[in-house]
Structure formats: structure tokens, C-alpha cells
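Visitor: from the sequence below, what's the structure:
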Amino acid sequence: MPERQSSRKDAIRNREAVLVAADALFSRRESPEDVTMADVAAAAGVGKGTLFRAFGDRAGLLSALYESRLEPIKQAVEAGPPPLGPETPPRDRVPALLDAVLCFKFDNRRLALALEEGGSSSPYVAEHYERWHGLLRAVLEQIPGLTDSGFTAHALLAATRADLVEHLAGDQRIPREELRAQLANFVTRVLDSGPPRGLTTEE
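Guide: As a prediction, the model looks like this:
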């Protein structure tokens, strides 16, 4: 039993060391593709086998690091006070949720880009995307008169894609606060819009 507990503690310690090392590497490198599993293992002082056992592959490591950085926002969304928490009126909560996503991706641009571009399958079936889409859809469904909440949630999240954030912030040098204001205006227009004129459910 003591050996098993010691082994478990070593695994936890190694996992934390890997996340810290990966975090530092992704923050320093210009391109997320420059960070390899070998780089992370060397920086963390563990063998590559340990790395693969703990995270499976590079996508698993990226996802774990992403979730680690996202944890404070998740807690605020699940049980926190306004504007992110569940007590916030739906119409106010939608822009607050999207603002949180945008700020997170702006502040973690290389990591978010690596995660969204490095997956082997569609980004729309990734766990982190499905979670945000499901949450947004549920909140949108609470807004009277707003239809097609599933599609609307997809469209709103598209405005926070990591490659778009990188293009606007990195290539066009748009400041963080200006991006936030632009997104807020866009979300407001979407929430204020009704069905297109002349379009009925029968069509």
C-alpha cells in the first residue's frame, strides 16, 4: 500500500511538472507547432514514456493544459456570481460568456491555436467546444423570441475561433479591448435580431 501511494504521488507530481513545463514552452515559442512532446518531456525532467502514459498523445497534453488554464472560468460559470454565474439573466449572460471565451483565447493564443488546429477530427466534436456550445445553447433557449438556439450558438462561437483571434490580434494588431467591444456589439445585434422578414417556419 505505501508503494502504491508513493507511485500515485509520483504520477501526480510528474503530471503537474509536465503541465508547468508545457505551459512555459507554449508561452515562449512563436509557433505552437514548434513545441514537441520531446521538448516537453525534457523541460519537465521526465521520460517520453511517462508523458505518453499520462496524456496519451500531444492532443491529450494540449487538452489537459487548456483545461488547467480554463478551470477558474469553469468554476465561475458553474457556481460563480454575475456576470458569468447561473444567476445572471440569460440576455446578460450570453455576452458575458462569449467575452470570457474571447479573453481566454486572446490571453492563451498559442495554446488555443494549437488545440483547435491540431485535432485529428472535427473541432466541433471536441469536448471543450461541445461544452461551450451546450452551455450557450441552453442559455439562448431561455431568451424569449430567439429561435434556432443551436445554430446561433455555433455562429456566436465562430466569432471566438482561435485562428480568427490570432488573425485579428496577431496579424491586424487589434487591441484586446477593441476586440471585446467589437464582439459585444456583434452579440447584441444577434440577440436583437428576429427572424428574417418574409421567412416563416413553413418555409
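Visitor: please count neighbours and contacts with C-alpha atoms only from this point.
Guide: Noted.
Visitor: longest helix in this protein, by number of residues?
Guide: For the chain, the longest helix by residue count, based on DSSP state H, is helix 2-28.
Visitor: all helices for the protein, in order.
Guide: Going by DSSP H, the chain shows helices at 2-28, 37-44, 48-55, 58-79, 90-107, 109-117, 127-140, 149-158, 162-166, 176-192.
Visitor: how about this one, so we can line them up?
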Amino acid sequence: MAARPQPRYLPVSGQAPHERGDAARNRNLLLDAARRLIAERGAEAVTTDDIVAAAGVGKGTLFRRFGNRAGLMMELLDEDEKAFQQEIMFGPPPLGPGAPALERLLAYGRRRLDFVVAHRALMADVNRDPYARFNAPARVQHRHVSVLLAEAGTTGDVDAQASALLALLDVHYVHHQLTENGHTVQSLGDAWESVARKLCGT
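Guide: Got it, this is the predicted structure:
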């Protein structure tokens, strides 16, 4: 049998190539500028022109680093999304492992609702891009809810049921219910629980 070719590695030096360091610097400048402007004005009032001007870079740099405005906003959410994923996968019960599936599902709904309310401006901005609804964090949330529904004994199309439940946590829906229909975070959490229990036959 012929020997398998060994993988080739680029030489490692003590200093990253200039282009990589420059790209990282520009990325941090853009993120810092966006955070600062959003804190001052709110996400809705901040344009890409504002961000690149505050960062001191060209507009093309923003699009090369993040693809578009939604990509930049998504990056701002990334750290908190990762922390949330750690909670649901490795945190204490009932949100994390160790509790019955239905209890975890109910805890997830209320905790995610709090997350959506706290991150409303950024999430609403990201969701201007229709493809953002299918980004990696959204897929993680959908998968998590699907698994818990299945483990809790639901019947029927689990994928569709997970999508229906997650629609109750959509940032635009939540904002409308809180500002126009007289709901509170508590009542929206109660609604999530009611639907989740019915889907699981309790």
C-alpha cells in the first residue's frame, strides 16, 4: 500500500503577516465604532457611513470584513449568543442538562425571551436581512428546541413545531406585543409555556 501523503504546513513565525494584523485591526476598529454609535444613538439610527467614518476606514473594508451591515451587526451579537449557547448546553438545570425535557423547554422559552428583549435593537437590525433568520445561531436555537420537543414526547412534525414555537420569540413579534398589545415579558413567557405544554400533551 502506498504511503499516504503527509499534510503540508506553512512555516510559523513569531509575527503574523502584516495583512492579517491589519485586517484584525480594521475589524476591531469597525466593531468598536459600531458599539459606540449604537450605545449613543440606537442601532436603527446608525448607518454604514457613520460606522466607517467613526472607525476611520473605507466602506469597502466593512464589506470585505463582514459582507454587509447585517453581518457586522451579527458579529456584535456573537459573543452574547455564544454565552447563551453555553448556558443551554452546559449550564445548570433547568435551562441546562439535568432536568426533564419539558422543564428545559419552558426554561428556555423564558430565558430566550429575556435575551430577545435585551438585544432587541441589534436583533431587529440583523433581521433586516431575510437570510439572517437562517444563520448559525438561529439554527442552533431551532435544533435545541426540536430536540427538547422530541424528548418531551411531542408527536407530528417536530421541525414545524419548533419553528412555530420560535416564532413566539421573534424580535419583531415580541416588540409588537410589548408595545402595542399590552403584553408583558411575563405574559409572553406564559404564552410560550402554554403552547409548549399543549404540543407536548400536558
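Visitor: thinking again about what came up before, the longest helix of the first structure vs the second structure, average offset?
Guide: With mean C-alpha distance after the TM-score superposition for the first structure, helix 2-28 of the first structure departs from the second structure by a mean of 3.1 Å once superposed.
Visitor: list the buried residues for that helix?
Guide: Going by neighbour count (16 or more other C-alpha atoms under 10 Å), the buried part of helix 2-28 of the first structure is 14-15, 17-19, 21-23, 25-27.
Visitor: adding distance to Ala159 of the first structure, write these out as CSV.
Guide: What follows is the buried residues of helix 2-28 of the first structure, written out as CSV (distance: C-alpha to C-alpha, whole Å):
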residue, distance to Ala159 of the first structure
Asn14, 36
Arg15, 33
Ala17, 34
Val18, 31
Leu19, 28
Ala21, 30
Ala22, 27
Asp23, 25
Leu25, 27
Phe26, 23
Ser27, 23
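Visitor: closest one of the residues you listed to Lys48 of the first structure?
Guide: Among the buried residues of helix 2-28 of the first structure, Val18 lies closest to Lys48 of the first structure (C-alpha to C-alpha), at 10.6 Å.
Visitor: and for the counterpart of that closest one in the second structure, nearest residue in space, chain neighbours not counted?
Guide: Alignment note (TM-score structural alignment): Val18 of the first structure maps to Leu30 of the second structure. Nearest non-adjacent residue to Leu30 of the second structure, counting by C-alpha to C-alpha, 6 or more residues apart in numbering: Ala55, 5.3 Å away.
Visitor: burial check on the one you found, number of neighbours?
Guide: Neighbourhood size, Ala55 of the second structure [other C-alpha atoms under 10 Å]: 19.
Visitor: that one contacts Leu29, doesn't it?
Guide: Yes - with contact defined as C-alpha atoms under 8 Å, Ala55 of the second structure reaches Leu29; the gap is 5.2 Å.
Visitor: quick one on the thing from earlier: so what does the longest helix of the first structure touch, helix or strand wise?
Guide: helix 37-44, helix 48-55, helix 58-79, helix 109-117 (3 or more C-alpha pairs under 8 Å, 6 or more residues apart in numbering; DSSP states H and E).
Visitor: which residues of the second structure does the second one align to?
Guide: Against the second structure, the aligned range for helix 48-55 of the first structure is residues 59-66 (TM-score structural alignment).
Visitor: which one in the first structure is aligned with Ala167 of the second structure?
Guide: Alignment note (TM-score structural alignment): Ala167 of the second structure maps to Ala158 of the first structure.
Visitor: ditto for Lys82 of the second structure
Guide: So Lys82 of the second structure corresponds to Glu71, using TM-score structural alignment.
Visitor: try Ala107 of the second structure
Guide: Ala107 of the second structure maps onto Ala96 in the first structure, by TM-score structural alignment.
Visitor: again with Leu178 of the second structure
Guide: Per TM-score structural alignment, Leu178 of the second structure is aligned with Ala169.
Visitor: what about its match, how many neighbours?
Guide: Using other C-alpha under 10 Å, Ala169 of the first structure has 17 other residues around it.
Visitor: now do it against Pro81 of the first structure, distance only.
Guide: 29 Å (C-alpha to C-alpha, to the nearest Å).
Visitor: what's the answer for Phe151 of the first structure, then?
Guide: 27 Å.
Visitor: now swap in Asp171 of the first structure and tell me
Guide: For Asp171 of the first structure, the distance to Pro81 of the first structure (C-alpha to C-alpha) stands at 35 Å.
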